[in-house]
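Colleague: build the 3D model from these lines:
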Amino acid sequence: MKNTTQIEELKKGNEFVYRYLYEMHYNELCSYVFTLSRDKLLAEDIVQNVMLKIWKNREKLNITTSVKNYLYKSCYNELIDTYKKNKKEFNYIQQVQKEALDVFIEEDEDFVASQINRVQVEIDKLPPKCKEIFLLNKIQGFKYREVAEQLDISVKTVEAQMSKAMSRIKEALEKA
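Modeller: You can find the predicted model right below:
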């Protein structure tokens, strides 16, 4: 059947011609779209959508090239439109996830701030020498040996006082 005859018959609503075009080109169009998308189900959906649009808009069809070229170009355009639509949906999903994460982070920030406050309260409750050793090590970043030299005490004393401080802070945080 010639190209112009097929188009004219299709415009008239000839289902036989439509089925013929569908069966004749379906597999090769699916293969073509698959090579572009690497997604078999998407390729089948695209081809089915194109074929459905052709049937729905058959009366308005204006095919100036071969039917085969028209089908290939239509499938390509449908794939591009699908990717654009999916990208918008993906961007929307990402935005929703980001907003949900922001809420979680805000709640998490409140928790962290609360924990930091508890730690500060416990540090303030430490005995003076223990507190001084803890602050030199954890806040100012001195090594145990440096703390020992600065306070003229043994490294073992620093270790014991740090252990005491860490135990008290940990215990306070576990109670909360």
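Colleague: for the rest of this, base every contact and every neighbour count on C-alpha atoms.
Modeller: Fine.
Colleague: what packs against the host helix or strand of Tyr22?
Modeller: Using DSSP states H and E, Tyr22 sits in helix 15-37. Under the contact criterion of 3 or more C-alpha pairs under 8 Å, 6 or more residues apart in numbering; DSSP states H and E, helix 15-37 touches helix 3-11, helix 40-56, helix 67-125.
Colleague: quick one: which of those is nearest Tyr26?
Modeller: helix 40-56 (6.9 Å; C-alpha to C-alpha).
Colleague: other residues contacting that closest one?
Modeller: Residues outside helix 40-56 that contact it (C-alpha atoms under 8 Å, 6 or more residues apart in numbering): 10, 18, 22, 26, 29-31, 33-34, 37, 61, 71, 74-75, 78-79.
Colleague: please give the structure of this sequence too, so both can be compared:
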Amino acid sequence: MNEKEKLLLLSQGSNEAFEHMYYLYSGKLYNFIMKLTQGNNHVAEELVQRTFIKIWEQQEKVDPEKSFLSFLCTIAKNLLLNDYEHEAVRFIYAEYIRKSENLRYDNVTEKDIDRKLLEDLIDQLTEDLPPRRKEIFVLSRKYGYSNKSIARKLHLSESTIETQLTKSLAYMKDKLKYYSSYVIFLYMFFYF
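Modeller: Okay, the predicted model is just below:
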């Protein structure tokens, strides 16, 4: 049986085909991950297992006409990037808490710290907006002006204000996704 036939069987849920593909490709995937992680064999071993688990869970996505090794490497790379993103968020959060603890607030809760962290991130992202969009965003989100009030104040139409706010929020969401789903959850919780 050739590889395409095995991949077709795998996409239909065959245990035997899965085992065959694991045997055939786990070593190649391991070597690929070792290069990405600069020789971290623990991470490479774990990612090989997680990648093949994902293959088994999404076996219907296996396309016999496409390179299986490329499919495996893409999944492994995405898993690794997600891990790195989560580590970066944990590090940023830990640093932020450490710095906040230095301020020695008596009644600061974790929710207050989360909110302050999110506000700081949004303030940083707000600085990158075009000047007029930034002004509209600040008036709306920071000072609580209605779209109608902003339109009157800036001599613009309400639809222009809505469009600019939509673009601002899309930009924020896009940038915040790099700070993990946890930060996005906080963003939606506090600002919607």
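Colleague: after superposition, what is the TM-score?
Modeller: Here the TM-score for the pair of chains, by TM-score structural alignment, normalised by the length of structure 1, is 0.52; 104 aligned residues with a C-alpha RMSD of 2.1 Å.
Colleague: circling back to that earlier point, the helices and strands packed on helix 15-37 of structure 1 into CSV, with extra columns for mean neighbour count and distance to Tyr144 of structure 1?
Modeller: Converted to CSV, the helices and strands packed on helix 15-37 of structure 1 look like this (neighbours: other C-alpha atoms under 10 Å; distance: least, C-alpha to C-alpha, whole Å):
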stretch, mean neighbour count, distance to Tyr144 of structure 1
helix 3-11, 17, 88
helix 40-56, 17, 63
helix 67-125, 14, 18
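Colleague: Throw those helices into JSON lines and include distance to Glu132 of structure 1, thanks.
Modeller: Formatted as JSON lines, the helices and strands packed on helix 15-37 of structure 1 follow (distance: least, C-alpha to C-alpha, whole Å):
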{"stretch": "helix 3-11", "distance to Glu132 of structure 1": "90"}
{"stretch": "helix 40-56", "distance to Glu132 of structure 1": "66"}
{"stretch": "helix 67-125", "distance to Glu132 of structure 1": "10"}
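Colleague: show the contacting residues for Asn3 of structure 1.
Modeller: Listed by C-alpha under 8 Å, 6+ apart, the contact set of Asn3 of structure 1 reads Ser66, Val67.
Colleague: nope, Tyr187 of structure 2 is what I meant
Modeller: Leu118.
Colleague: now it: which helix or strand?
Modeller: Per DSSP H and E: Tyr187 of structure 2 is located in helix 180-191.
Colleague: ok and that helix relative to helix 68-102, angle-wise?
Modeller: Our comparison of helix 180-191 of structure 2 with helix 68-102, counting by axes from the mean of the first three to the mean of the last three C-alpha atoms, to 10 degrees, yields an angle of 50 degrees.
Colleague: could you pull out the buried residues of helix 180-191 of structure 2?
Modeller: For helix 180-191 of structure 2, the neighbour count (16 or more other C-alpha atoms under 10 Å) marks Ser180, Val183, Ile184, Leu186, Tyr187 as buried.
Colleague: tell me the one of those residues nearest Asn147 of structure 2?
Modeller: Nearest to Asn147 of structure 2, judged by C-alpha to C-alpha, of the buried residues of helix 180-191 of structure 2 is Tyr187 at 20.2 Å.
Colleague: so how far is Asp83 of structure 2 from the closest one?
Modeller: Tyr187 of structure 2 sits 21 Å away from Asp83 of structure 2, going by C-alpha to C-alpha, to the nearest Å.
Colleague: show where stretch 170-185 of structure 2 falls in structure 1, residue numbers please.
Modeller: Alignment of stretch 170-185 of structure 2 against structure 1: no match, by TM-score structural alignment.
Colleague: run the chain-centre distance for that stretch.
Modeller: Here stretch 170-185 of structure 2 shows a centroid-to-chain-centroid distance of 7 Å under the convention C-alpha atoms, centre = their mean, to the nearest Å.
Colleague: again with stretch 35-44 of structure 2
Modeller: What separates the centre of stretch 35-44 of structure 2 from the centre of its chain is 22 Å, taken as C-alpha atoms, centre = their mean.
Colleague: now do stretch 168-175 of structure 1
Modeller: 37 Å.
Colleague: who's in contact with it?
Modeller: For stretch 168-175 of structure 1, the external contacting residues (C-alpha under 8 Å, 6+ apart) are Gln115, Arg118, Val119, Glu122, Ile123.
Colleague: stretch 115-124 of structure 1 too?
Modeller: Lys131, Ala165, Arg168, Ile169, Ala172, Leu173.
Colleague: what sits against Phe190 of structure 2?
Modeller: Neighbouring residues of Phe190 of structure 2 by C-alpha under 8 Å, 6+ apart: Arg115.
Colleague: which one of the contacts of stretch 115-124 of structure 1 has the most neighbours?
Modeller: Neighbour counts for the contacts of stretch 115-124 of structure 1, by other C-alpha atoms under 10 Å, peak at Ala165, which reaches 21 neighbours.
Colleague: all set, thanks.
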